[in-house]
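Colleague: any chance you could fold what I've pasted below:
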Amino acid sequence: MAIVPLNLFVSHNGKSSRQRVTCRYKCGDQCAHPAPNTTDNEYFGDIAQAVSRRTVLRATGVTVLAVGAGAALAACSDDGMPTTASTSSPGPAAPEPPAGMNFAAVAPNSEDAVVVPEGYQQAVVISWGDPVLPDAPPFDVNAQTAAAQRGQFGFNNDFAGLLPIEGTSNHFLLVVNHEYTTETFMHPGYNADAPTREQFDIGVAAHGLSVVEVERTPEGLKPVMGRYNRRITADTPFILTGPAAGTALVKTTADPTGRTVLGTVNNCSGGVTPWGTVLSGEENFNSYFGAAEGAPAPRPVDADRLDRYGIKVEPTERKWETFDPRWDVTKSANEVNRFGYVVELNPWDPSSTPVKHSALGRFKHEAANIYVTDDGTVVAYAGDDERFDYMYKFVSSKKMREGVDPAALAANMTILDEGTLYVAKLTSDTPAGEIDGSGTLPAGGAFNGTGTWIPLLRSGADGQAESLVDGISPEEVAVFTRFAADKAGATKMDRPEDFEANPLTGKVYVALTNNDKRGGDGQPGPDAANPRNDNKSGQILEISDNHAGTDFTWDLLLVCGDPAAADTYFAGFDKTKVSPISCPDNLAFDSHGNLWISTDGNALDSNDGLFAVALDGPNRGLTKQFLTVPLGAETCGPIVTDDLVTVCVQHPGESDDNSIDDPLSRWPEGGNGTARPSVVAVWKDGGNIGV
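Modeller: Model (predicted):
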């Protein structure tokens, strides 16, 4: 397949390539509205705070890591790396790439295909509408029903986890969440002003999660109708646990106990726990809740709470509120308070009820990912994916139990209900005058600093809790976490998305996707961790954390974008020898300790993709593109093992100028086929990935 190289010299006046239609359905078009965080938390550029580095504790092994989307832009040599471009003169020849990164970088392109390095193979694992349960019919876009969708793979897959099935060679559970539906790319002849009841029911069924047994074969991963296969939807019962459960803030007419929530929506990234369950984050849940045109405004206190979470008292894009009053904020005011949590699923028991953990707080969770200290303390890291919102961690008061027996699993599934929730405040010794919004490195040669985790909420057994923020009750901290973090003085970040801890070093990495409002009129200006105004391409934060404690140090590993531009930084690595990368979204690690990044909405005019970054030694900062996804698509859910990479290809073909009736993409079917979100497996002919 011919790769279409694009011009290396890219204007940073461009915006994210994410289409408006994607924004409308995925996040309620949040970037077109004022940021919900209107607090005046202090800038930290002029605050000096000395915090010593702590010895990083060693992590226990984590089964799987995940997620993302991305792409880049450069004229490339035969190995896919830039042939020109940097504001500095080329240095000496780069060292040999580290193990796991010895592949020819894929050139930026605009193919309607998944493009992988030479010598690698790929195959689709499963696509939207493929049967997951035995009684599900084959996919037929012209005859789709809600009953069929409840047994089929859902829409817009995001996170993926791959869990080995003990005692069965080459068999795994593939656990995938389904972030959102884009009805204009699902239903031929769709009328956005008047969706039908059946289309609403299909949308409900296309959300949630899928559990699918897969078999590793010479042709990739193949779905199996296994006994663990399961569909979770937007009306599957969940148990609400923690300080919010049973309180007046979450009780509804349909659920007067405030403990059983129907469904989960807008599940973005996630993680696999060391005890074998799957976590998933409810992110842009706000876009599902609305009201009829002209509906009466809620009480002032309710309006404040809705505004801080970006909820509008107006018709939504999907108009679910016209079919079920629980999505209408004027008819079921507390229903919205039952979404925005980290959910936990036990994929090994198809009859189990999944859980929503309110002790981890309620905000736009990209994900929650786990690190375990040497003494068994569990630490969960999470980002609130909105412009100028915050980074959080939860430190358990219970220790993880070893073993895979039912008693250990049951105990471990309560770990995220008891502990302390914190929010991050960052500081830096860099003088404020050296952070001018241009991204120019300060005199010290790097963006770095220290930080403190500020406690918000201490949760105990049976939902007992103590607020650690004056004037806010425990249940209010759990349900309206953003207000508590505002009052605590947390640092406003540029869309903190995925957190991942390196299993080899314990360092924690955060994807900060972008923020083109940074430094705008009336908006917060730059600081050392968010050093660019009009930040279109994002950055990667590296944290050396005292995991169970409250202090940390931090560095910016990458300031993303076109390496030819002066405002980009690749940990000091020669920028003539890296792949351009824009809008990092989700993170994963390989067994060699390399960081893998997928990006979402590449601002450099190329398809999104997946990248590997070296973290140590002379290669630190080396960035190479491993694959790109089709037109209009986002790369999500990367899983990187020694001999297999899988990615979720989300929203292929989504474009403001197209629809299912006038498609931009025909991937993966080709011909006259329907563009379908899918999981793709990539492997190397006769060898391991990048070796």
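
Colleague: use CA for all of it now, contacts and neighbours both
Modeller: Will do.

Colleague: burial check on Asn672, number of neighbours?
Modeller: Number of residues near Asn672 (other Cα atoms under 10 Å) recorded here: 10.

Colleague: isn't it up against Pro663?
Modeller: No - in terms of Cα atoms under 8 Å, Asn672 does not count as a neighbour of Pro663; the distance is 9.5 Å.

Colleague: here is a second sequence; please produce its structure as well for comparison:
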Amino acid sequence: MSVSSGRKFSLLPMLGHTKGKRSPVTCALKCDNACTGEVCNTSSNSYFRDIASATMSRRAALGFGAAGALAVAFGSALTSPESAVAGGPGLSAAAKNGYGTSKLKFTAIAPVDAAVDAFTVPEGFTWQPVIRWGDPIFNDAPEFDLGKQTAAAQERQFGYNNDYTDILEIPGSKGRRAVLFANHEYTNEGIMFPTAMPAADVRKIGAAAHGLTVVELERRNKNTPWSYVKGAGLNRRFLNDTPYELTGPVAGSPLVQTKADPAGRTILGTLGNCAGGTTPWGTILSGEENFNGYFVAPGTSDKDKRYGLTSKPTARQWELDDPRFDTRNADSANEANRFGWIVEVDPFDPTSTPKKHSALGRFKHEGANVIVAESGHVVAYSGDDERFDYLYKFVSKDKYIEGDRKHNMTLLSAGDLYVARFTGSAPAAEITGTGAVPSDGGFDGTGEWLPLVVGGVSQVRDMSVEEVLVYTRVAADKVGPTKMDRCEDVEPSLHTGKVYVACTNNSDRGKAGKEGATEINPRNENRDGHIVEIIETGDQTSTKFTWNLLMVCGDPAQGDVTYFSGYPVDKVSPISCPDNLAFDSVGNLWISTDGAPSGIKKADGLFKVTLEGAERGRVEQFLAVPRDGETCGPIIHDEERTVFVAVQHPGEDGTFDAPLSFFPDYVPAGTAPARGQARAPRPSVIQVFRTDD
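Modeller: You can find the predicted model right below:
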């Protein structure tokens, strides 16, 4: 089997090696078959420190106190730019009032077979697209025509494979107008374009389908669904030639200078944008993740290998059109160093220059999520989505000033960078690699944030600040953090200040020559993933924390050893491969998934998890996405009983001539479209809302 890229074909190395519903096509196009290569992190630093004997009780381990958080108040269902801070230093108003009862009540759906091409929601709910791949967002953009695609048209239309999304209210609109932001992570040319299309056209249109989009939304009132507004003043596409300002210590460094940009301060485009975050001042953060798959590099240096850069031709072969994607050329030797950053976008100013923030380090950022600490400093958490890589935290140099948006938009340009080390509380002998719970009743322990850059000074031997931030993985290796099972989304709760880390999976854990199970990553060949809960000691700027596992994922009915904070395993919805995280207005955690429990083929979905009280650990499935699709970018507006998700790569295993999905253009629901309508699946942002009252 092969995947088409115009007239070029590449083999699928993951064919026969994926489990559950994961497609080998996704592996090839999204992450450059990362799991088939050697693990990027071959450092010999201590992975994890287990306490040799049970000298710390579970209660003691968690008793260091909850973190304070100067939290942004999301009292309304929409986020507003420069939202008010609730009640001064401390937790959000919602936290002070305790966990409430969500207005979004539903009966959990049963798991849906992965071969079903349908978008499944609970009884009493319905769904419709907000915007789809190819929808025109400017007045001069043509309507989407699958058979007549051009690069010029795609540049004026909504991009492909939307991942992170958020919806922010336009001030003064009384909830009737908003902006939607979306990442466009990658493309699948094999189902987007006919095989007869010239390869050069395929490359140009595919490139135009990457990047970011901002588009205005409108609705009649809070009880009606959203529609996007073609030609609205805030609509914008961010493309491969969009200039980005590089901020922070690396700006101007020789490590990022190229012939085209000798100043090393202006970067064109953003790549591999996966998850993201929304700041308290109303800007959007986007994580550049699998950027390595877009570059041909010498592939021989330790730094190349540490970042997964190789000398093989890329899947999309943009290097044939643009020499900057071939870093073997001296003129563009540093081009790959200009990707792998956190991007900040102002969705309310279509003339603004987006930024790439070097102070947050360079690695495969899944995203970044911000909370304002009790001290007033801004803290951003970010995971490096690679097997055996690390969890990071950034603390701003300056403090947040309520109402001063211009000042607050500088906060991510300077500050301190840390990487996490975890210690377990159970004896190492009790961590068997099966996921079985230790004798103290849970997985827990303590941790510390190891400094990489503090006060503008490198804390890593033989590395300058610029080197630490450009080669952050290499720098982290030297200080001995804990190697994790693919940290993806990292979300601080504005209700409690606790931080939740989605560890998606790591099928290499415990294999020959690789680290086995530890308490923070308790399962060998971890195909189903787990969720870490972190409690900072003091406020969010602390260098010490305690931690526990909220859940060890899987399907108990299939015999998987699972853990849901003590909640009965026979009463949860089976869940695997947690990816993106979100919270509702009363503090429940919502999880979108990228992979079904190993051994069964069920569709990805969105799940609600209760975090407090007797039902802590209860998992309820809210929706399931169509065949081959992934659930991304959840937005929970439970006060309006509405949920949004981005559906990525539906019908991934199909071809242009033989599509496996017709999402979302079912005519009628569940059937193929009529003659003349789009035949390809279209990644889309979807809204789900109640219809029974």
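
Colleague: what would you report as the TM-score here?
Modeller: Comparison of the two superposed chains (TM-score structural alignment, normalised by the length of structure 1) gives a TM-score of 0.88, and 624 aligned residues with a Cα RMSD of 2.0 Å.

Colleague: in what helix or strand does Lys406 of structure 2 lie?
Modeller: For Lys406 of structure 2, the host element (DSSP states H and E) is helix 405-408.

Colleague: whereabouts in structure 1 does the helix or strand that that helix is followed by align?
Modeller: As assigned by DSSP H and E, the chain's next helix or strand after helix 405-408 of structure 2 is strand 415-424. Under the alignment (TM-score structural alignment), strand 415-424 of structure 2 falls on residues 419-428 in structure 1.

Colleague: with stretch 519-527 of structure 2 instead?
Modeller: Under the criterion TM-score structural alignment, stretch 519-527 of structure 2 matches residues 528-536.

Colleague: which residues touch that stretch?
Modeller: Contacts made with stretch 528-536 of structure 1 from outside it, assessed by Cα atoms under 8 Å, 6 or more residues apart in numbering, are listed as 12, 14-16, 44-45, 426, 428, 430, 435-439, 447-449, 493-494, 514-520, 525-526, 539, 541, 555-556, 567, 582-583, 603.

Colleague: likewise stretch 123-136 of structure 2?
Modeller: Defining contact as Cα under 8 Å, 6+ apart, one finds that stretch 123-136 of structure 2 is touched by 106-107, 121, 142-144, 154, 156-161, 226-228, 230, 664, 682-692.

Colleague: give me the stretch of structure 1 that it matches.
Modeller: Residue correspondence for stretch 123-136 of structure 2 in structure 1, counting by TM-score structural alignment: residues 118-131.

Colleague: residue ranges of the helices in the stretch 1-150 of structure 2, please?
Modeller: Using DSSP state H, counting those that start in this stretch, the helices assigned to the stretch 1-150 of structure 2 run over residues 24-30, 58-61, 93-96.

Colleague: just say which of these is most tucked in.
Modeller: Counting by mean count of other Cα atoms under 10 Å, helix 24-30 has the highest mean neighbour count of the helices of the stretch 1-150 of structure 2, with a mean of 23.

Colleague: so that one matches what in structure 1?
Modeller: Aligning helix 24-30 of structure 2 against structure 1 (TM-score structural alignment) gives residues 20-26.

Colleague: off-centre distance for the matching stretch?
Modeller: Stretch 20-26 of structure 1 has its C-alpha centroid displaced from the chain centroid by 16 Å (Cα atoms, centre = their mean, to the nearest Å).

Colleague: mean shift between it and structure 2?
Modeller: Taken against structure 2, stretch 20-26 of structure 1 registers an average deviation of 0.9 Å after superposition, with mean Cα distance after the TM-score superposition for structure 1.

Colleague: what's that stretch in contact with?
Modeller: 29-30, 179-182, 266, 284, 287, 317-318, 651, 654-656.

Colleague: appreciated, that's everything.
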